[in-house]
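1. below are the sequence and a predicted model; questions follow.
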Amino acid sequence: MRDQCIHSADYVESKSELQKKQSIAVIGSGQSAAEIFYDLLKESDSHDYSLTWITRSPRFFQMENTKLTLEMISPDYIDYFYKLPSNVRQSIIAKQDSLYKGVNASLINRIYDLLDDRRSRGRQNARLITNSELTACHYDRVDDRYELRFVQRDEGVQYTYITDGAIFATGYTQNVPAFIDGIRERIRWDDNAHYRLSRNYAIDINEGEIFVQNAGVLSHGLTNPDLGMCCYRNSCILRELTGVEHYKIEQRIALQDFSVPETDAFVKIPLEAR
């Protein structure tokens, strides 16, 4: 491996080389960052490196995963979300960070307990830093180390941190793969050059020939990339391709209503008439 600045997706392959360094920084505070930090923390004694976990977030957030909240990852919520206007969907997605950008509570607690235990034994070779946004990264090839520059927004100051290795658990960007070029004219696109998905996950102009997975957050909501909904999506796509429902597709599993109930007890009133 040429250097030690890696993305979290490459952590497993890079771990052994990374642990030869004297200092390691983990950037980001989502589930992947937490799992990597915890894994390195457990083995830091045997490899004798220092470990620093840095995030721009004001704290290390717990992912919101109570049972009623998790009902937003359901066929019921897909139907509700898909029917909303595009601008409303975008606004909703922007407010749902806590549903997928935090860390599960059990892992946060395990990290805390391990840090506390290490402190009681005089092994304080790990540091956690919040409110710090990474603005620059410079690799010094002579010294084989990195100079990371951060801004602490609350205090209004910049600072640098020198580390031998760095792991960036900063998420992913979606790009249209090159192999799509050959069928681009058959695909429906929105104004921002994103796939325009039908409710059945088709993106072609005939709405039944080209299907996608994990590419429709703005149309289907957070259920689209969720791995727990893979079987549901696959069942829907298989039904569209074959015309047969090979696997039962659940329509309603939520205990709550996301839209105004369609019963006589609930009467919709236009906003301008309130």
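-> Noted; the coordinates are in hand.
2. from here on, contacts and neighbour counts on C-alpha atoms
-> Will do.
3. in this structure, which spans are strands?
-> With DSSP state E applied, the chain shows strands at 5-7, 23-27, 50-54, 126-129, 132-140, 145-152, 157-163, 165-168, listed in chain order.
4. could I get the ones you listed as CSV with distance to residue 16 and mean neighbour count?
-> Putting those into CSV (distance: least, C-alpha to C-alpha, whole Å; neighbours: other C-alpha atoms under 10 Å) gives the following:
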stretch, distance to residue 16, mean neighbour count
strand 5-7, 13, 19
strand 23-27, 12, 24
strand 50-54, 15, 21
strand 126-129, 19, 15
strand 132-140, 20, 15
strand 145-152, 17, 19
strand 157-163, 17, 14
strand 165-168, 12, 24
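5. let's bring in a second model and compare:
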Amino acid sequence: MPNTARDASPDSTGSDSLLSSAASVATTTSSTDDDVYDLICIGFGPAALAIALAIADSAPANFRALFLEKQAAFAWHAGMLLPAAKMQIGFIKDLAMLRDPTSRFTFVNYLHAHGRLIDFANMGTFYPYREEFEAYLRWCAGQVDDMVAYGEQVVGVAAPERGGHVGEFEVESRVGGAARVRRGRNVVVSTGGSPAVPAVFAPAADSPRLMHSSAYMHAIHARLPERDAAYRVAVVGAGQSAAEIFADLHSRFPNAHTDLVIRDRALRPSDDSPFVNEIFNPDAVDHVYYMDPAARAAAIARDRATNYSVVRIDLLDKLYSDLYLQKLPGHVRQHAIRAQTTVDAVAVADRVHLHLRDTLTGEVADEAYDLVVVATGYDRNQHERLLKPMAHLLAGSAAAVSRDYRLPLHPKVPGGVWLQGCCEATHGLSDSLLSTLAIRSQDVLNSILAAR
């Protein structure tokens, strides 16, 4: 999960990593698929999976779709599936329930199929364990795997002109040492986010002692192999992921010293009260999209505390209790929150050295760590590089995406391109989250079918 209070659309991990254009493929053999698909979707995280489920539920029988995913199998934020971590949204906001409660792809049907429906109900909660929700997503993906080509990294999308006419889109992917081109009448770009690491950490970019939070569960024991060692670990970030990792380290390495480095004066609680939660309702997208642009930007900025650099209140209570316990007689102060602190410089020697500055007092400190985990979120601009070869066919700014997530293309282009998970500036804070995926998948599919 990214460093947000709510569960991000799974595309933010396990999505395609994109190069600037198809021309970047070198010394490869190539083949062209003679078939023409009604839809080619780039990436297969939850946003794309939700579209695949909508296709399976309601698309015409002759509708042909292909999803290209660079991972070898479906996975959702596998690097942040911490033990006993729970979802931050209720199971009703799964990939199908709000679109069609009778769909076979609901979380409730998943529980029923695995003999756990009554047991889950007995827990009296709307919030599944995160590992169980990930298993639900994999279960859904397994039912539409005939639409998916795994192990393919997309490197470019072109819309070639021949004789003054634009034909189908050509999507080029890399499979091992070979390039493969497929043609589609329509394209959805659902590549999710790529780990964002602040520039100040560049000197440690190649060091095994620096990792992004998205790799935590994959790499933590390879980087810190001794459970009882007195490691020094820093976590940088003030969101849910940072706080979860900070808490997890306390139990995973009982003798470690850990610092949570945050710029704010204190960790802030996420606001998930029911009235505020309505900003994540599917119909709230209409309200946001049709606002005056300046008012919309102000509204999104005002509501950022619902999702960014905030932590669930139950985790805040746990962390406060843990830190208080250290103050009692006989306890060692191993863990600290370094508030109002910025990382001004980074160096690498035997360990990662952080030059820290207290923004209130100006006091500076140089600290050495065996591992630094940056929980600093994700960039969502991969679509810009992917679509660069066809930029001349845009009929306006890529930011002018329509309400149905379609890019404005020149009228001579017969098909369409839809964006998923990178439209927060126009569609609001729910754009990269799970909350609206069920409804949005049907909206996108309806738009594609209308174009078809």
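-> Perfect, I can see it now. Given the structure is predicted, the values throughout are model-derived calculations rather than measurements.
6. follow-up on the earlier one: save the strands of the first structure as JSON lines, and put in distance to residue 179 of the first structure too.
-> As requested, these are arranged in JSON lines below (distance: least, C-alpha to C-alpha, whole Å):
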{"stretch": "strand 5-7", "distance to residue 179 of the first structure": "24"}
{"stretch": "strand 23-27", "distance to residue 179 of the first structure": "32"}
{"stretch": "strand 50-54", "distance to residue 179 of the first structure": "37"}
{"stretch": "strand 126-129", "distance to residue 179 of the first structure": "42"}
{"stretch": "strand 132-140", "distance to residue 179 of the first structure": "32"}
{"stretch": "strand 145-152", "distance to residue 179 of the first structure": "36"}
{"stretch": "strand 157-163", "distance to residue 179 of the first structure": "39"}
{"stretch": "strand 165-168", "distance to residue 179 of the first structure": "28"}
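7. tell me the spacing between whatever residue of the second structure lines up with residue 107 of the first structure and residue 239 of the second structure.
-> Residue 107 of the first structure is assigned residue 315 in the second structure as its aligned equivalent, the criterion being TM-score structural alignment. Counting by C-alpha to C-alpha, to the nearest Å, the separation of residue 315 of the second structure from residue 239 of the second structure is 11 Å.
8. looking at those two, which one has more neighbours?
-> The residue with the greater number of neighbours, taking residue 315 of the second structure and residue 239 and applying other C-alpha atoms under 10 Å, is residue 239; the counts read 27 against 15.
9. now do the same contact list for the corresponding residue of the first structure for the more buried one.
-> Structural correspondence for residue 239 of the second structure with respect to the first structure (TM-score structural alignment): residue 30. Listed by C-alpha atoms under 8 Å, 6 or more residues apart in numbering, the contact set of residue 30 of the first structure reads 101-103, 169.
10. can you tell me how far the residue lying closest to residue 243 of the second structure once chain neighbours are set aside is from residue 265 of the second structure?
-> The shortest distance from residue 243 of the second structure to any residue other than its chain neighbours is 7.1 Å, reached at residue 311 (C-alpha to C-alpha, 6 or more residues apart in numbering). Using C-alpha to C-alpha, we find residue 311 of the second structure at a distance of 14 Å from residue 265 of the second structure.
11. quick one, which of those two is more surrounded?
-> For residue 311 of the second structure versus residue 265, the count of surrounding residues by other C-alpha under 10 Å is larger for residue 311: 27 against 13.
12. what's the helix or strand for residue 140 of the second structure?
-> Applying DSSP states H and E as the criterion places residue 140 of the second structure in helix 130-143.
13. in the stretch 351-452 of the second structure, which spans are helices?
-> Assigned by DSSP state H, counting those that start in this stretch, the stretch 351-452 of the second structure shows helices spanning 382-386, 424-427, 437-451.
14. once aligned to the first structure, how far is the second one on average?
-> Its match in the first structure and helix 424-427 of the second structure itself, once the structures are fitted together, sit a mean 0.7 Å apart by mean C-alpha distance after the TM-score superposition for the first structure.
15. distance from the chain centre to stretch 13-31 of the first structure, please.
-> Relative to the centre of its chain, stretch 13-31 of the first structure is centred 19 Å away, using C-alpha atoms, centre = their mean, to the nearest Å.
16. what do you get for stretch 70-81 of the first structure?
-> Chain-centre distance of stretch 70-81 of the first structure: 18 Å, with C-alpha atoms, centre = their mean.
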